[in-house]
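Participant: make a model of this:
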Amino acid sequence: MTESVEPTSPESPADFEPTGGSVTFVGSGPGDLGLLTLSGARALRFAELIIVDEDADLEQVGMLAPAHAEIRLAGSDDEVGEILGAVARGRRVVRLHAGDYFTDADAGGVLPRVLSQAGLRANLVPGVNRWSAALSYGGVTTATGFAALDATLQVPAVDAWPSAETLIIRSCGSSSVAVAEQAKRRFGADGTLLSLVRVGTTRQLSEIISWDEVENTDADEVYFIVGPGIEDHHRQRLDWFEGKPLFDWRVIAPRTKDDLDPLVEELAHYGASTELVATMSIEPPRTEQGMEKAVRGLVDGRYLWLVFTSPHAVAAISERLTEYGLDSRALSGIMLAAVGRGTVEALGRLGLVPDLVPVVENTTGALAREFPAYDDLIDPLSRVLVPSADVAVEPLLVGLSRLGWEVEEVTAYRTVRAAPPPAEVRDDIKTGMFDAVVFTSATAVRNMIGIAGKPHAATVVAAIGPATAAACEIHGLRVDVTADAPTFEALAEGLARFADQRRRDQLDAGLPVTKPSQRKRRKRRKATPAAD
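Facilitator: Presented below is the predicted three-dimensional model:
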């Protein structure tokens, strides 16, 4: 993050001298940054200052922003002055909003005030407005258009309601009954509607009810949709969101040193909400001499190849270069190899593209098989540097040595078992409040049980491969799912297939469809006094 500078606010367009700065207002979607358009993502990629909503996920924003970008929360006393001052100093500013600026009434007054002063140096990228999002996530089609009524601030009289074949009403949960009282005057007490709560999240709930059944809730916002597109039989065919096999499943994923964000994305594709629990922490090496010598060698041109086996190795080299006042340009002229998608992405955030990534299988052993042999007639140097953890990557080292390379391994970081998760997470694991646990390695199995205990017997256990499944069984866990291939995609797909079959079995048996965490819990027996 760069150092902030006190903003200066031009008073009129005449005070706004031409600079290289600009401001782009970017909309995304209701509570979901993943609904960004390509134009919105591109604006973030080139931003120098990003101002986001106060409830935004800063970590998620940081993944889309360049490493040098400054990210701030909105809500300052003079946000307009802050934006215009940064633009006047030549900075590229992005104001990110969870929705669409022109169609969301609560997007704030910053946009018109900045547009009136910044003029042609202001841009706008549309987002997904909450009204169309409610229709899409609710699986409702509109043949002749729709009308929208925002009743979050006050409930207007029924004669002020818009007329349309389909009407979407947005309300606070606490004023739902007041909305329903007005709606009865127009649609009748027994008129049907689609009620939507927590739209677009894995905890979304949609119900077709009558206005007499509407109750106040503690939800921040509720949508009521009235129209011909809400018929129950019609929605069953279009219920693409809540019909996902893992919808509303709470999944826990123990994380070791690997990046599990791709796994979280795959599980979200099937409707699950995933919580990561760190079972391993990354610490500096016990001694610094090895890394100091290695980085000096990189700068002095001692190595022809630099091989990264994890994102942590990338971070370790980058941090050491920064300490010396250098950046990724110090690696120019050095051939780079990388193992793993997370490693490639970590290099990309530094502006680096690896020269070699395994094609057939993204492992250290595969890299050794695809690595070029040393040729003393072509290659000016024979040395390869491999910064890694305190556990040797033997297949890679042996493979490169057989190819004629002089391999130097340096401990760039250490992996140690992480501290236990919070007490409430440990309790949820042991009492079966998670619907499933996904294990991506045998180490993850051992570490999680070591710091948090065994998952409850009702929790579905999924393993990424036979070795991980064997580790589960050694620790007394029943394995319900073993992925067909050792990939995150196969692991998520296997868990989704299991959930689908479980649902079919419940329906065939005439049972209500429930999640694994919704089992009947035994009541504790009250202690009876001993007989005299």
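Participant: only C-alpha atoms for contact and neighbour calcs from this point on.
Facilitator: Noted.
Participant: all helices in the stretch 51-200 of the chain, in order from the N-terminus.
Facilitator: 58-64, 79-88, 110-118, 130-138, 176-187 (DSSP state H, counting those that start in this stretch).
Participant: another for comparison:
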Amino acid sequence: MNPTSPTTSPLSPAFAGHGHVTFLGAGPGDPGLLTLRAVEALAGADVLIAEPEVLEVVRGHARAGVSTPELTVVDEASTTAGVPVLRDAANLVMEAARGGRRVVRAVTGDPGLDGNAGAEMLVCAAEGIPFEVVPGVATAVGVPAYAGVPLRDAQGTDVRFVDARTADERCWTEVGASDGTVVVSTSLDSVAAAAGELVAAGRKPDTPLTVTIAGTTTRQRTWNATLGTIAQVFKQGKILPSPEGHRPVIAVVGERSAPAQRDQLSWFESKPLFGWRVLVPRTKEQAASLSDQLRSYGAVPHEVPTIAVEPPRTPQQMERAVKGLVTGRYEWIAFTSVNAVKAVREKFEEYGLDARAFAGIKV
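Facilitator: Down below sits the predicted model:
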């Protein structure tokens, strides 16, 4: 059987005795965009290798005890003449795989669009290390969707994708000659320069433009402008370079990003609590459901338990209370919280009692 066959799981006997690498697309930033296959691979990984911002996205689905080595560390044992030796991602991946471990190499967006991931796949192939690829939502597609900017219309608008960090003059000329939608991956301090390249290549200065930072996360923010006004909009708004590390800023150029249309389709940033930071002071066990509900409204929950539920200091207190219920000592019982109900139920189960013990008692 081909070890890279999609029908073969890295957890199956086919991989016993040697390592396996899963190149996994973590999407643009929202953990909810991880695929089912990605979650499955993370749950079975021995080693998880990713940039810090990607670790934030995938760590919650990794199994307990998974190793997360830093991408670049100082190997003091290999230091020569006082010069530290740096180990990059490919070295970390191969080292773990050679040791027979199941490795997940997670990258932003989709692995097929990540040049470094492609190079690491070639290294695996050269050494005979079995690997698989789990596609993810491409940043250049996912971010416009969260910004309320559909890239195509019913007439099949032409869509071009450009990475401003590697585009040359020929690339800008070809893109500028098109009147379709252009999706530009860039950095916040280079958006104006990219807009200038498109104008120089033939695009009209009044062509609509949207710029989105931290796309698909609750830190997302989108600006509307035109190719000719984006520099002024940023200057007036005192918008500084993005603190989002190397995560790209996505700019969408074309009529599909016109403000009138985006106002109707901006479903994410228009959530009622979008970007609000909300303190959840419930117990750790009870915070999850409230936090999930807050996230559905766009809020950022911060779980800080301010209370702890503990049993009575002396077990006899609870024993006397339960005995009083059974013997008819009490006429009323009041539960002050769901935690009190849970504690009494557990004590009932311990004594082999059930709700019939409340007969004749007002609750």
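Participant: any chance you could compute the TM-score here?
Facilitator: Here the superposed chains carry a TM-score of 0.68, computed using TM-score structural alignment, normalised by the length of structure 2; 287 aligned residues with a Cα RMSD of 3.4 Å.
Participant: returning to that earlier point: return the most buried member of the helices of the stretch 51-200 of structure 1.
Facilitator: For those, average neighbour numbers computed from mean count of other Cα atoms under 10 Å are highest in helix 79-88, which has a mean of 22.
Participant: re earlier: of all the helices of the stretch 51-200 of structure 1, which one is nearest residue 195 of structure 1?
Facilitator: helix 130-138 (8.9 Å; Cα to Cα).
Participant: mean deviation, that closest one versus structure 2?
Facilitator: Here helix 130-138 of structure 1, set against structure 2 after superposition, deviates by a mean of 1.4 Å using mean Cα distance after the TM-score superposition for structure 1.
Participant: which bit of structure 2 covers that helix?
Facilitator: Counting by TM-score structural alignment, helix 130-138 of structure 1 lines up with residues 139-147 of structure 2.
Participant: ok now stretch 31-48 of structure 1, how far from the chain's centre?
Facilitator: 14 Å (Cα atoms, centre = their mean, to the nearest Å).
Participant: how about stretch 269-284 of structure 2?
Facilitator: Using Cα atoms, centre = their mean, the offset of stretch 269-284 of structure 2 from its chain centre is 17 Å.
Participant: going along the chain, name the strands of the stretch 51-200 of structure 2.
Facilitator: Using DSSP state E, counting those that start in this stretch, the strands of the stretch 51-200 of structure 2 run over residues 73-80, 83-87, 102-107, 131-134, 159-163, 181-186.
Participant: also the stretch 251-363 of structure 2?
Facilitator: 277-280, 300-303.
Participant: ok, now the stretch 351-500 of structure 1?
Facilitator: 383-388, 406-411, 414-417, 436-439, 460-463, 481-482.
Participant: which stretch of structure 2 lines up against the third one?
Facilitator: Looking back up the chat, that one is strand 414-417 of structure 1. Residue span in structure 2 matched to strand 414-417 of structure 1, by TM-score structural alignment: none.
Participant: can you check which of the strands of the stretch 251-363 of structure 2 gets nearest to residue 249 of structure 2?
Facilitator: Residue 249 of structure 2 sits nearest to strand 300-303 of all these, at 21.3 Å, using Cα to Cα.
Participant: what does that closest one correspond to over in structure 1?
Facilitator: Strand 300-303 of structure 2 lines up with residues 273-276 of structure 1 when matched by TM-score structural alignment.
Participant: show residues contacting that stretch.
Facilitator: 202, 248, 249, 250, 251, 252, 253, 254, 255, 264, 267, 268 (Cα atoms under 8 Å, 6 or more residues apart in numbering).
Participant: quick one: the aligned residue in structure 1 for residue 68 of structure 2 from residue 63 of structure 1, how far?
Facilitator: Aligned counterpart of residue 68 of structure 2 in structure 1: residue 71 (TM-score structural alignment). From residue 71 of structure 1 across to residue 63 of structure 1, the span is 11 Å (Cα to Cα, to the nearest Å).
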